[in-house]
Each structure stands twice: as structure tokens, then as C-alpha cells.
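Enquirer: Quick check, what structure comes out for this input:
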Amino acid sequence: MQEFGEALTKAVEASGLSLERIQHHLELRGLQVSLSTLSYWRRGRSRPERPESLQAVAALEEILRVAPGSLTGSLGDKRPRGRWVERAAVLEGVWQAAMIDLGRELARVDRLLPYPGRNVSVRDLVVIGPDRREVEMRSSTVMEAFEDGVDRILVAKTCDETDRSPGEIVAEKSCRVGRVRRDEEHKLLVAEIILDRVLRTGETALLDLRFIADPGADSSYADRSFVRTVRDYVLEVEFHPDAVPARCYGFSRSEPGEPDVETGELWIGTTASTHLVVREALAGHVYGIKWEWE
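Expert: Just a heads-up that it's a prediction; the model follows:
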């Protein structure tokens, strides 16, 4: 079966229509799709997943005069979801549980360059306060560009239902925070992270970010998933001396909805911290640490 981007490109070329004309035909059907989104779909940098986007794909089959199902059938399974995720241009459908319309938020962040790159290594440090609540997560990332001209990425942050808000994102060094869009209702924050230089193909950059929490209930776990496979991932949890759990253990989850699989007990050292090391954190999988207070 053809990939969606390839199938759409062939259909567009065979139709002889420009993207502007295709967008116009979609608008006549009450469907709003930006030119950049249509371009990303063709190049395979994103794909439609929201209900509105899937409606647009069905309409494209009519507009481009291709067989019904030839485009929708090439979409395959939905992409993986996770709590903390970095993505390029479109983040729609990332969190299954939250059901957040990320496409709507990202539409407000205009003219962003996509992020053709990967994270070589990631180290997260989650800090738990004396009230047993998450204070912040500090993240250090080594990223590598896939092509010339990469100068920024998008970072999205959501939170648990018990949190009061999505909190804040702060850039520490080697980068700075650009435009920020917030959705308080859905506890979503999308931030533009600008690098300190423009990368060429194969060049790397260091990103040091702090995700400051606005917590609600007691915390009992920290986890993360990635859209692309990461070679080395380290997750450390630092507990306040007055809030040290009785037990810690690592876990993983292969896909949304699947049960957690324990990966072993984790020792809490004299510094009241523990850590998990993952060699090749696979795309879409969840890796984390859970703890029990009693």
C-alpha cells in the first residue's frame, strides 16, 4: 500500500490543480485546510488524524477525482500518543486520553519552520516537592538536523486532570522561548523554541528546558514517550527529603491502552533520587518510573 503522502502527491499531479485551487474547493465544502498543511501532507511531514482533517481527505478524493478510499485507505494506523512530546509542524492527535485539538492551537502559531531532525539523547530530571507534588521537569536534549536551515522547534506540554494548568516552559541555555500559545481549558501549552544558531544537515544543538508544573493531586509516576526513536534516554526523579517513597520501579508501555509492564525495582540513593536508563527508546513507547508512598 502507498504511503498517504505519496498517494496524495500522485493524485494532485494527475489532477493538474494547484494547492491554491484545491484549498478553494475545500473551502467551498466548508473545510478549512491551510496551504502549509496540504504541503506537509504531500511531503509526509504530517498526516491528517483529526475528524475535520479526515473529512478533508474524503473531500480530496472527490476533488482530485480518485477512487473512494484511495487516500483515506493509505493513512494506516494513528500515530503514537504520550504525555511529553516534541514534534515538528503538526501535533494533532498526540494525546489519546486528553483528546486535545492541537491542530487548532498550532494554527495560531503561524509561519513556523518544520523540524526535520531527531533527538540523539535526552535526559529528564523530575523534581518532587515536600508535599509529594511535582515541582518541575528539567530536560536536556541533544538534537540533530536532517536538513539545512533548522533554527527552531515546537514543544507541547499538557498535564494530568488533577493539575490546575499546563504550567510554564523556560529555556535555560543554548536556546530561547519564542511565541507561546496556551489553552487553559484543555491545559495545553505550545511553545516555539528558537535555537542559538541555524543548523545545517548533520549538525547538532543542545536544548536545556524547564517544564514548571502547576500540580494538583499527589504525584505517583513520571513518564515520557517520543515520536521518533531516541538512542539514549535517562529519566531521573529527585524527591524532597521529607517526601521519600517506600518503593520505586521502572515501567514501560508498548502503545496507548496497553497495560504497564514493570521493568524492575529502582534503588533510592542517599540523595533521595532514583533513575532509569533506556537504550534506544522506541517511538510511541512509554517509559517511566512509578513510586509508592506507603
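Enquirer: drop to CA atoms for contacts and neighbour counts, all remaining ones
Expert: Fine.
Enquirer: Which stretches in the chain count as strands?
Expert: In the chain, the strands defined using DSSP state E lie at 84-87, 117-128, 134-145, 150-157, 168-173, 175-183, 188-199, 204-212, 221-225, 230-239, 247-253, 261-265, 273-281, 286-292.
Enquirer: wait, what's in contact with residue 252?
Expert: 260, 261, 262, 263, 285, 286, 287, 288 (CA atoms under 8 Å, 6 or more residues apart in numbering).
Enquirer: 6 Å - rerun?
Expert: Under the criterion of CA atoms under 6 Å, 6 or more residues apart in numbering, the neighbours of residue 252 are 260, 261, 286, 287.
Enquirer: does the third one really touch residue 253, like I thought?
Expert: Which is residue 286. Yes - using CA atoms under 6 Å, residue 286 is in contact with residue 253, at 4.9 Å.
Enquirer: Same drill for these two, tell me which one is more crowded.
Expert: Set residue 286 next to residue 253 and count neighbours by other CA atoms under 10 Å: residue 286 wins out with 23 against 17.
Enquirer: Relative to residue 122, how far out is the more buried one?
Expert: Residue 286 is 14 Å from residue 122, where distance means CA to CA, to the nearest Å.
Enquirer: let's see this one next to it:
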Amino acid sequence: MSTSERAVPSPFARRLRSAIARSGLSLDRIQARLQASGVPISVTALSYWQSGKRQPERQSSISAVRVLEDVLGLQRGELLSLLPPPRPRGLPSRRQADGVVKFPMEALRILLERVGAPHALEQQHRLNLLNLHDRCEIAAGGRQRSLTTRSVFQATADQQDRWILVYDHGGAPAPALHQLRNCRSGRVEIDPEHGLTVAELLFDRPIHRGETCLIEYTLTNSGPPYPDCENTYYREFRRPIREYLLEIRFDEADALRGCWQYARRGSAETEERRELHLDTAGGVHAVALDYGPGVFGISWE
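Expert: Got it, this is the predicted structure:
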């Protein structure tokens, strides 16, 4: 590499490198201390950060820098203040540039066959999702503890007796399914390699064309430490929904620097954003009416 091609270290990289040198800690020891604090960062990432080859951008990396300041004996914000404003993100790694979440469809179809619903993807229209309410609980450290969902369906065909739940938990362990209302858990299949769980939610009784059914369930993650949710929660709607209510409740609401809702409709390239304000119970909410197809969610710092 010629001199003209060599990257100039950023102020963040220079400050981090000098702090590491002054601490007397090796990258391996720093990584071990971060790991003990529930922050999984590789030695390679730390090396890239201090050399200037890369800089923290994802929300999980920003969170790691906060802990890194403590490990290196720096003042709060001493490293973070040297980073440029983060690029709009707020969506996990399976979100593609066109706004569509890319699922491993072959792996999903295998799980659907195992729960006895090989044609579920083609038969989703038999239950019309009218109303959806998600309540996401964020524990200390900004990690997702649980998700409680209340759904209202309307049957477009007779003898509808179940809903097939598909949950993408990425690289985290599969959550526990419990606290069911008006339904019970049937067969559950997990693909840890692809981070997918498929479960039958069996209605208390079959519903027929025009009838509605309200169900509620909770997905609880193991922890602490709980899985990193990259400071965001969202839903992708492939079909229109009449109403979607999303709540985020924070254990450490005082630590928030900002919170906003975002929406990407259909194949639109732009993302609509709106600032949200904490309520007196330490949470925020956002509502989407007659929404979809598209992605709708909440992000925070």
C-alpha cells in the first residue's frame, strides 16, 4: 500500500490507541473484561478500531464503547464524543437495502413441515390479522428481556384452529414461549443454526368465516445477560394491517439519549422517522394505522 492509500487514523482511533497503551492491557485482556461485562467484542474488532481501519457504527458497538471507556479508566463519553453521528440504522442484519427482511426460506419450510404446516405460507390469508400489539421489555444494559404480543385475527375460511408463529431470534438462544391467553402451545421446532423458531398456537376453539379470535403470548429470553437487540425492535408486514401498536418499556429509562419511530413503506428507499418522548412509566409507544406492506419499528440510543 502506498502512502497516499494509507488511511489516516481518526481522532477516535488515536485516542483509543493511546488509552490502550496507557492502560498496559493487552487486547486479549480488554476483550476478556468486556466479555465479563456481557459485551461480546472480538479482538479483531478492537484492533481495527484502534488502527482506524474501522469504527463503531452499529448500536451494539456503540454500547460496547461505553463499557470500553470504563475498562480503560476514561471519563464517560471521552471516546464516544470523537465518533461522528451514527448513520440511520435501527434494523438487524437480515434487513436488506430494499427494506425486505431476508429469511432463510428453505430452513423455514423445513420447520413448517415439522410442525405439520407445510403449506402455512400459502394459506396465511385464511386468517386476517386485524390488530397487533407488541410490548417489548428492555432490561438494564439495553438488552431485550421479553416480548408480549396480543393479536386479533378474523377468519376468511371455516375451521381455523391455529396460528403458526415464526420468530427470528438471530444468533441468540431461542426464547421460552409462555403466558398464553385463548390459545395453547402445540408443536415447537427450533433451528439454532439459522436462528428460527416455529410454533403452533392452538386456539381454544376453531373459528369460522367472519369470526374473530384474540390471543396473547410472551416470549422470554434467557439471561441476564439478555440478547443484544441492537437498540431496535420492528415488525415487517407483508400484508396490510388495520392497527399496529408497539410499546417499548425500559428498565433504565434515565440512560436514554434519544428514541424514535421509523417506517419504510413497501419498496420505498426513504425512511420516515419521528422523535418519541418517554412517558411517566419509563416507556414509549408508536401506532401505525392501515399500514403495510412495509417495516415499522422503534429505535433508541
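Enquirer: before we move on, back to that, which among the contacts of residue 252 of structure 1 count as buried?
Expert: 260, 286, 287 (16 or more other CA atoms under 10 Å).
Enquirer: Can I get the residues you listed in JSON lines including distance to residue 249 of structure 1?
Expert: Compiled in JSON lines, those are given as follows (distance: CA to CA, whole Å):
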{"residue": "260", "distance to residue 249 of structure 1": "11"}
{"residue": "286", "distance to residue 249 of structure 1": "14"}
{"residue": "287", "distance to residue 249 of structure 1": "11"}
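Enquirer: so which of these would you say is closest to residue 135 of structure 1?
Expert: Of all those, residue 287 has the smallest distance to residue 135 of structure 1: 19.8 Å, by CA to CA.
Enquirer: What lines up with the closest one in structure 2?
Expert: Per TM-score structural alignment, the equivalent position to residue 287 of structure 1 in structure 2 is residue 296.
Enquirer: Which residue is the nearest non-sequential neighbour of that match?
Expert: residue 263 (4.5 Å; CA to CA, 6 or more residues apart in numbering).
Enquirer: Report the buried residues of stretch 114-128 of structure 2.
Expert: Buried residues in stretch 114-128 of structure 2 (16+ other CA under 10 Å): 114, 115, 117, 126, 127, 128.
Enquirer: got the end-to-end distance for it?
Expert: Start-to-end, stretch 114-128 of structure 2 (CA to CA) is 24 Å.
Enquirer: where's that stretch relative to the chain centroid, distance-wise?
Expert: Mean-position distance between stretch 114-128 of structure 2 and its chain equals 25 Å (CA atoms, centre = their mean, to the nearest Å).
Enquirer: residues near the aligned residue in structure 2 for residue 131 of structure 1, how many?
Expert: Using TM-score structural alignment, the partner of residue 131 of structure 1 in structure 2 is residue 141. Residue 141 of structure 2 has 18 neighbours, counted by other CA under 10 Å.
Enquirer: With distance to residue 52 of structure 1 as new columns, can the strands of structure 1 be given to me in TSV?
Expert: Formatted as TSV, the strands of structure 1 follow (distance: least, CA to CA, whole Å):
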stretch	distance to residue 52 of structure 1
strand 84-87	20
strand 117-128	28
strand 134-145	31
strand 150-157	21
strand 168-173	29
strand 175-183	19
strand 188-199	20
strand 204-212	31
strand 221-225	26
strand 230-239	31
strand 247-253	29
strand 261-265	35
strand 273-281	32
strand 286-292	28
